[in-house]
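S.K.: Here is the input, now give the coordinates:
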Amino acid sequence: MSDLVDLLREGLPEAAVVTDPEVTAAYRQDMAGFCASGNPAVLVFPDTVDQVRHVMRTATALRVPVVPQGARTGLSGAANAVDGCILLSLVRMNRILEIDPVNRIAVVEPGVVNAALSQAVGVHGLTYPPDPSSWESCTIGGNIGTASGGLCCVKYGTTSEYVLGLDVVLADGELLRTGRRTAKGVAGYDLTRLLVGSEGSLGIVVGATLALRPSPPPQLALAAEFPSTAAACAAVCAVMEAGFTPSLMELMDTVSVRAVNSLAQMGLPDSTAALLLIAFDTLDPVADLAAAGEICTAYGATEVVPAADSAESELLLQARRLSLTAMDTLGTTMVDDVAVPRSELAAMIDGVAAIAEQFDLTIGVVAHAGDGNTHPVVVFDASDPEETARARESFDAIMALGLELGGTITGEHGVGLLKREWLAREIGPVGVALQRRIKAAFDPLGLLNPGKVF
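M.R.: Coordinates of the predicted model:
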């Protein structure tokens, strides 16, 4: 321990190396439930690329595991400490290095907060579309680590589609540059895409070149109430089949709706089985909303409420933004992340309701309905071992249901600690073996975020 700390301090400011156990304990884990965390040996806060390289050279020399961290808003345990590790927090590397309106790119460090980047590029009439729910606090490095999504994915896609190039410190301290600044480029293997979503298991992202888009017009939203999830999901499919491209299409089941009503008294009827929110940021959002509203009515919506302006749109969307907070008021929560084909969305949500009944638990579902990404939220009493065990079993049942419906165990939260076993089931032994060989090529000593993903 003393050798490790002494060597780290040779290349880092003294204040950037923290050994106080009360402080390091506060950084042991992210926001995932059911995930163990170990006791770190030391916590470091580098603020330059050279300092990160020094950390990795030290870790390699002493064979010490390294767990990289951003804002720790993740929901898979990917940022959780392992015993004796160096916790490598990148939050102080938070500079926006370049905004290039001509080429529509931004070059940033990993600790830049998603909302701060959005604000900075907005001055130039540009936007960085990926918008995780935690966008006001999560960092770009963390977004890259888990290939984050968000509410706008139905139209604009996920983080992986906006990362053009990366600066990455490898396990031995070498600096790798991948990708490009150009709009196109196919030189060699696409290491950038490989690293996006690798959860810090292949290298430490210390810089990113990101694609930007012109800022869209303000979006307008509608809320449609349905008597069943099947009717709401049928309307989702019909809107997409009709050729529309909403900027947002979110769905809340009856459990989530009632929780939000209880928290914020939003006046939604308790009879609402599903609330569908649709938004457009097109040149004529009023016409698009009207057409989508007609489709909702045709598929059984009991009420369709379109917003007249952006302010009303935000009020309508407030229910969705409050959903996880509202579920948290019901007890300890475990947030799941299963994506299925859009056509199987109703089967997924109704299947989760059946699982809730089977295990005698409260489970609410919110979904990025436009791309089939569901977030079942399991509520349980963490002080009750038997109920906690049932919650864990329900989580596994939800995973299994998603795979049965042709889906994936994670649409945007990543694998981390939480879903290692399920990753193996999804990709099979050949896939696991190949991915392990890739991991070994980047990190032969197995020092980077050990125990995560596999």
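
S.K.: When you work out contacts or count neighbours from here on, use the C-alpha atoms and nothing else.
M.R.: Fine.

S.K.: A231 belongs to a helix?
M.R.: Yes - counting by DSSP: H, G, I helix; E, B strand; the rest coil, A231 is found in a helix.

S.K.: For it, grab the count of nearby residues.
M.R.: 20 (other Cα atoms under 10 Å).

S.K.: Following up with a second sequence; could you model it the same way so I can compare the two?
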Amino acid sequence: MTVLAPVLDELAAGLPADAVLTDPASTEAYRHDEANFCPSGTPLAVVRPTATEQVQHVLRVASAHRVPVVPQGSRTGLSGAANAVDGGIVLSLSRMDQIVEINPVDQVAVVEPGVLNAVLSRAVLEQGLYYPPDPSSWELSTIGGNLATNAGGLCCVKYGVTTDFVRALEVVMASGEILRTGRRTAKGVAGYDLTRLIVGSEGTLGVITQATLGLKPAPEAALTMAAAFTTAADALTAVTKIMAAGLQPSMCEFLDGVTVRAIQDYRDMGLPTGVGALLLTQSDRGPRAAADVEAMGVICGELGALDVAVASDATESAMLMEARRIVHFAVEKLGSTLIDDVAVPRSRLVDLLDGITVIAQEHGVTVCCPGHVGDGNMHPTVIFDRGDPAAVERAQKAFDAIMRLGLALGGTITGEHGVGVLKRDWLATELGELSTRLHRDIKKAFDPLGILNPGKVLAAG
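M.R.: Here you go, the predicted model:
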């Protein structure tokens, strides 16, 4: 402990009295994110800064003593990217939660990383503006965490993912220096795009302490449609036809039969449980929304939908949205989960679901598969008994087989959850040798001592 005492003393010297936690009873909650099956260590301390200058101080101390630093938001991640490492500093940014500015003329918001997604969304809506990225965890997840993983959400099928709305960043480097990337303007192509490089880097290149985010005018009134199908294949075929018809839904979500039943068991949402799949679509084009969802409904009917229903008002639409948002909590009630995050071209969605069915049978596991089907980003979730070693082994093999399938179909191992620890060993398979080498070179340029979130994203090499 005498070796570590100087680190703690130096941290405390430049921080408020309540910013540093060392008591194991207090630090335990910070050891891992929602991927609690991924390895996590015991931190030396948890530091909770409230200002950029305090983050700089932490990183200067960490660099001087070569102590690892793991940035954290509200720990809603699903890949272990925020998991602590032994003897490291967990840098919790949840108390940096100020909305610095909302500017309706420039259509930007300037925020600190601890701002919750839903809080920002509601704040800009009050000024007639819209921040589209909305992960299912939007009531709990922070903007900083969304930036770290380049999160998507329910509306990304029409509006895009987090990086599409990031104009500029303030980033504290491993050395404690401040890097400012991007610009406030809507256009700007001077130099390499360091902003997009940092978004999605999962805390391995720097610590984001402020972000300038682009906004859109608030959307018009929306209508939501639900279509029930006998088979998942019919629902997925309907999606490909809806998108090919140019209808551009503002939401297009898929729930397989297992997921629908799990939601209904978790909370009575009035969902039909004797179905093979449920498709939820939405149009936010105001007076044109009715025609949009009617056209979507016609396509679903032509493909044998058992029932097509359009929400009669905003309350019913919100209920259907809520049904999709609680999937994670509902499925957790079924057992331990390994949540995959593969994305494939829409034309290969049926092949993906058929392949997942075969994998589940071969490995003797249950796999449910909700997802943002409009952009091909699916979340196959392997359900298993964590107390049974044989079941754990089967689950891991099924998980790996699903990722292998996703790549074989021309897809990716992660569409929005990030790599973290969970998929670290698969990243090189997707990237290839040259790209992996360039990733390592970039990491070394930003973090020469290797103290920022070590062991995440890139495997040792």
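
S.K.: Let me see the TM-score of these two.
M.R.: TM-score of the superposed chains, computed with TM-score structural alignment, normalised by the length of structure 1, equals 0.98; 454 aligned residues with a Cα RMSD of 1.1 Å.

S.K.: ok, for D47 of structure 1, nearest residue in space, not its chain neighbours?
M.R.: M93 (4.8 Å; Cα to Cα, 6 or more residues apart in numbering).

S.K.: and what of A228 of structure 2?
M.R.: Nearest residue to A228 of structure 2, sequence neighbours excluded (Cα to Cα, 6+ apart): L278, at 4.6 Å.

S.K.: same check, this time on V239 of structure 1
M.R.: Leaving aside its chain neighbours, V239 of structure 1 sits nearest to A292 (6.2 Å; criterion: Cα to Cα, 6+ apart).

S.K.: corresponding residue for that neighbour in structure 2?
M.R.: Under the alignment (TM-score structural alignment), A292 of structure 1 maps onto M296 of structure 2.

S.K.: Quick check: that match vs A290 of structure 2, distance?
M.R.: As judged by Cα to Cα, to the nearest Å, M296 of structure 2 and A290 of structure 2 stand 10 Å apart.

S.K.: More neighbours: the two, which one.
M.R.: The neighbour count for M296 of structure 2 versus A290, taken as other Cα under 10 Å, is higher for M296 (26 against 19).

S.K.: Which strand or helix spans that one?
M.R.: Using DSSP states H and E, M296 of structure 2 falls within helix 289-302.

S.K.: after that helix comes which helix or strand?
M.R.: Per DSSP H and E, helix 289-302 of structure 2 leads on to strand 307-310 as the next helix or strand towards the C-terminus.

S.K.: what about that following strand, how far off from structure 1?
M.R.: For strand 307-310 of structure 2, the mean distance to aligned residues of structure 1 following superposition is 0.9 Å (mean Cα distance after the TM-score superposition for structure 1).

S.K.: Show me what counts as buried in the next helix or strand after that strand.
M.R.: Downstream of strand 307-310 of structure 2, the first helix or strand assigned by DSSP H and E is helix 314-325. In terms of neighbour count (16 or more other Cα atoms under 10 Å), helix 314-325 of structure 2 has its buried residues at S317, L320, M321, A323, R324, R325.

S.K.: Give me the residues contacting helix 314-325 of structure 2.
M.R.: S136, S137, A222, L223, T224, E253, L255, I263, M269, L280, A311 (Cα atoms under 8 Å, 6 or more residues apart in numbering).

S.K.: again, only this time at 6 Å
M.R.: Contact with helix 314-325 of structure 2 is made by S136, T224, A311, as judged by Cα atoms under 6 Å, 6 or more residues apart in numbering.

S.K.: repeat for stretch 269-288 of structure 2
M.R.: With Cα under 6 Å, 6+ apart, stretch 269-288 of structure 2 has contacts from 220-232, 249-257, 261, 289.

S.K.: Just give the nearest non-adjacent residue to R390 of structure 1, would you?
M.R.: In space, R390 of structure 1 comes closest to F359 once its chain neighbours are excluded; the distance is 6.1 Å by Cα to Cα, 6+ apart.

S.K.: Under the alignment, what does that neighbour map to in structure 2?
M.R.: By TM-score structural alignment, F359 of structure 1 lines up with H363 in structure 2.

S.K.: Number of residues surrounding its match?
M.R.: Neighbours of H363 of structure 2 (other Cα under 10 Å): 17.

S.K.: Next: E421 of structure 1.
M.R.: The number of residues packed near E421 of structure 1 is 12, by other Cα under 10 Å.

S.K.: Distance of it relative to C296 of structure 1?
M.R.: The gap separating E421 of structure 1 from C296 of structure 1 is 39 Å, by Cα to Cα.

S.K.: residues near S133 of structure 1, how many?
M.R.: 15.

S.K.: ditto for G84 of structure 1
M.R.: By other Cα under 10 Å, 15 other residues sit near G84 of structure 1.

S.K.: same check, this time on the one 3 residues further on
M.R.: Residue crowding around L87 of structure 1 was assessed by other Cα under 10 Å; the count is 27.
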